[in-house]
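Asks: dropping a prediction and its sequence here:
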Amino acid sequence: MKENSTFAPKANALQDYQFTIIVPVYNEEENLPRVEKELLAYTKIASKKTGILFVNDGSKDNSQALIEETCTRNEGFNYISFKENRGLSAAIKAGFDHVETPLLGYIDSDLQTAPEDFNLLLEKIGEYDLVTGVRANRKDKFVKNMSSKIANGIRRAFTNDGMDDTGCPLKVIKTAYAKRIPMFKGLHRFLPAMILLQNGKVLQVPVQHFPRIAGKAKFGVWNRLLGPLMDCFAYLWMKKKYINYEIKSKGC
């Protein structure tokens, strides 16, 4: 994504950090003040030293200015800004590419999940390579809940990944595994399956869920049903072609 994005290095680069939270942003100016407040609060109680990486996916509102102000005020906060909107999968992929810490996480900027629940996932990551949240008592509208349940059922039938809520926007992944994921549009829904293709181990943990209180949702029925169904066929093609190997020994 280098030709379509800008990256802002800072003097307080994240080499000393253990965990980086990727926050994709697209037209979320109404949410960003609360995002700053809650993520800053989390960094003070995090079980590992935590940095924040915003990925601005070509927002057309005031999101970029707010992100830059946030990163100027807070140590360990940084950003990537795309020249144009490229979609959630591209934003997550850019985050994967730029993270340098051993562990990375992902949370949506609508904050329908709670940053403090990252500690629940980090507690389990030692023996696993991806730990994902499962949204308990979801606060979304009926149509959104039902379309997500149907889409998850279709995806499980294709992937056999055993995940009940792969769309939950709260995940922790070992960075080495994340960087080996060949991301394409829509494949952010298949992160556990992509870890399994690497012979990694995955786990799901119940987390809190809240209603969206600001901004507008970016997904409709097409995104949650028909789009993911098409992505399942892309996943099957990738699974057939996926290259995975382990090195037994090396020369000098």
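Replies: Nice, thanks for sending it over. Numbering: from 1, shown residues only.

Asks: drop to CA atoms for contacts and neighbour counts, all remaining ones
Replies: Fine.

Asks: and Asn78, helix, strand or coil?
Replies: Of the three states, Asn78 takes strand according to DSSP: H, G, I helix; E, B strand; the rest coil.

Asks: which element is the closest residue to it other than its chain neighbours on?
Replies: With Cα to Cα, 6 or more residues apart in numbering as the criterion, Asn78 has its nearest non-adjacent residue at 4.9 Å, and that residue is Leu53. Under the criterion of DSSP states H and E, Leu53 resides in strand 50-56.

Asks: buried residues, that strand. List them.
Replies: Neighbour counts over strand 50-56 (16 or more other Cα atoms under 10 Å) mark 50-56 as buried.

Asks: and what of stretch 212-228?
Replies: Result for stretch 212-228 [16+ other Cα under 10 Å]: buried residues 224-225, 228.

Asks: just confirm Val23 is within a helix.
Replies: No - counting by three-state DSSP, Val23 is not part of a helix but strand.

Asks: how far away is it from Ala94?
Replies: Distance of Val23 to Ala94, given as Cα to Cα, to the nearest Å: 11 Å.

Asks: ok, and here's another one to check against it:
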Amino acid sequence: MPEISIVIPCRNEAANLPLLLDEIGAAMAGRDFEVIVVNDGSTDETTSVLAAEAALRPFPLRHLRHEKSAGQSLSVRSGAWAARGGIVATIDGDGQNDPQYIPMLIDALRQAGPEFGASQGQRLKRRDSKIKQLASRFANWLRNAILHDETRDTGCGLKAIHTDILRKLPFFDGTHRFVPALVIQEGFRVVHCDVVDRSRRHGKSNYGIFDRGLQGALDLVGVWWLRRRRRRMPKAEEIRHG
């Protein structure tokens, strides 16, 4: 069984996947890992590209396909439940996340100790448009002000999470933006790692500024309500007598 499962949620990223897989293979050289590409209802050549890539790769390359698009968060959920590794590392399929940071996130999580449930990438030198950067900066400030998750950038797709903890999180269309708060809710801490963002190589973003902003505001209210209505999960220890 692999130690690490790298989950790539993607929709219509056929042109970006081969190079991304090259980079993952180089970054993870010498480690025991698998890659799970969650094809979120793509209408491009993703299926044929992955069939060809699976025959070439020295590491296990698995292809999960959603019949219809369900969004990034539910794609991560599908990958989490399919994962064979004890740690799930996530990375976006558009090439903007650099795979060289995956080992750093994994090692940071392992070295942080058992009280830590996840490591979260935080982007430097954002490559998005200025308006997207400003919108993201405001959204992160508002989220942290309300949820107190002490995370500068939760939208970064680079994360490493213990698989059993990831499977416990509530999943909805937007979970990926609230992973630190939800991990803290489960009674664990989050370690942060700075990463450098890149420009998209091919295609265009599947997400707009205003639709993402409106959905994010609704999700923020929902996560706030969840945290108000549910106490932080206690750690239960069995006491044996006799």
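Replies: Perfect, thanks for sending it. Note that the coordinates shown come from a computational prediction; the quantities given were computed from them, not determined experimentally.

Asks: sorry, back to before: what's the strand holding Leu53 of structure 1 packed up against?
Replies: On a contact count with 3 or more Cα pairs under 8 Å, 6 or more residues apart in numbering; DSSP states H and E, strand 50-56 of structure 1 meets strand 19-25, helix 32-45, helix 63-73, strand 77-82, helix 88-98.

Asks: over in structure 2, find the residue span it aligns onto.
Replies: Residues 33-39 of structure 2 are matched to strand 50-56 of structure 1 when aligned by TM-score structural alignment.

Asks: average offset between the matching stretch and structure 1?
Replies: Stretch 33-39 of structure 2, aligned to structure 1 and superposed, deviates on average by 0.7 Å (mean Cα distance after the TM-score superposition for structure 1).

Asks: could you find the residue nearest the spatial middle of structure 2?
Replies: Centre of structure 2 computed as the mean C-alpha position; nearest residue by Cα atoms, centre = their mean is Thr90, 3.9 Å away.

Asks: for that one, which non-adjacent residue is closest in space?
Replies: The spatially closest residue to Thr90 of structure 2, leaving aside those adjacent along the chain, is Val7, at 4.8 Å (Cα to Cα, 6+ apart).

Asks: run through the strands of structure 2 in chain order.
Replies: 4-10, 33-40, 61-66, 87-90, 116-124, 159-162, 189-196 (DSSP state E).

Asks: any idea how far the counterpart of Lys83 of structure 1 in structure 2 is from Asp40 of structure 2?
Replies: By TM-score structural alignment, Lys83 of structure 1 lines up with Glu67 in structure 2. Look at Glu67 of structure 2 and Asp40 of structure 2: by Cα to Cα, they are 7 Å apart.

Asks: looking at those two, which one has more neighbours?
Replies: For Glu67 of structure 2 versus Asp40, neighbours defined as other Cα atoms under 10 Å are more numerous around Asp40 (23 against 10).

Asks: test my guess that that one contacts Arg65.
Replies: Yes - the pair Asp40 of structure 2 / Arg65 is scored as a contact, 6.1 Å apart, by Cα atoms under 8 Å.

Asks: how many neighbours does the aligned partner of Ile150 of structure 1 in structure 2 have?
Replies: Using TM-score structural alignment, the equivalent of Ile150 of structure 1 in structure 2 is Phe138. Residues lying near Phe138 of structure 2 (other Cα under 10 Å) number 12.

Asks: what do you get for the one 4 residues further on?
Replies: Look at Leu142 of structure 2: counted by other Cα under 10 Å, it has 14 neighbours.

Asks: how much space separates it from Val38 of structure 2?
Replies: Taken as Cα to Cα, the span from Leu142 of structure 2 to Val38 of structure 2 is 30 Å.

Asks: before we move on, the earlier item: counterpart of the residue nearest to the centre of structure 2 in structure 1?
Replies: Here Thr90 of structure 2 is matched to Tyr106 in structure 1, going by TM-score structural alignment.

Asks: what sits against the counterpart of Leu121 of structure 1 in structure 2?
Replies: Applying TM-score structural alignment, one finds that Leu121 of structure 1 aligns to Leu105 in structure 2. Applying Cα atoms under 8 Å, 6 or more residues apart in numbering to Leu105 of structure 2 gives the contacts 119-121, 159-160, 193.
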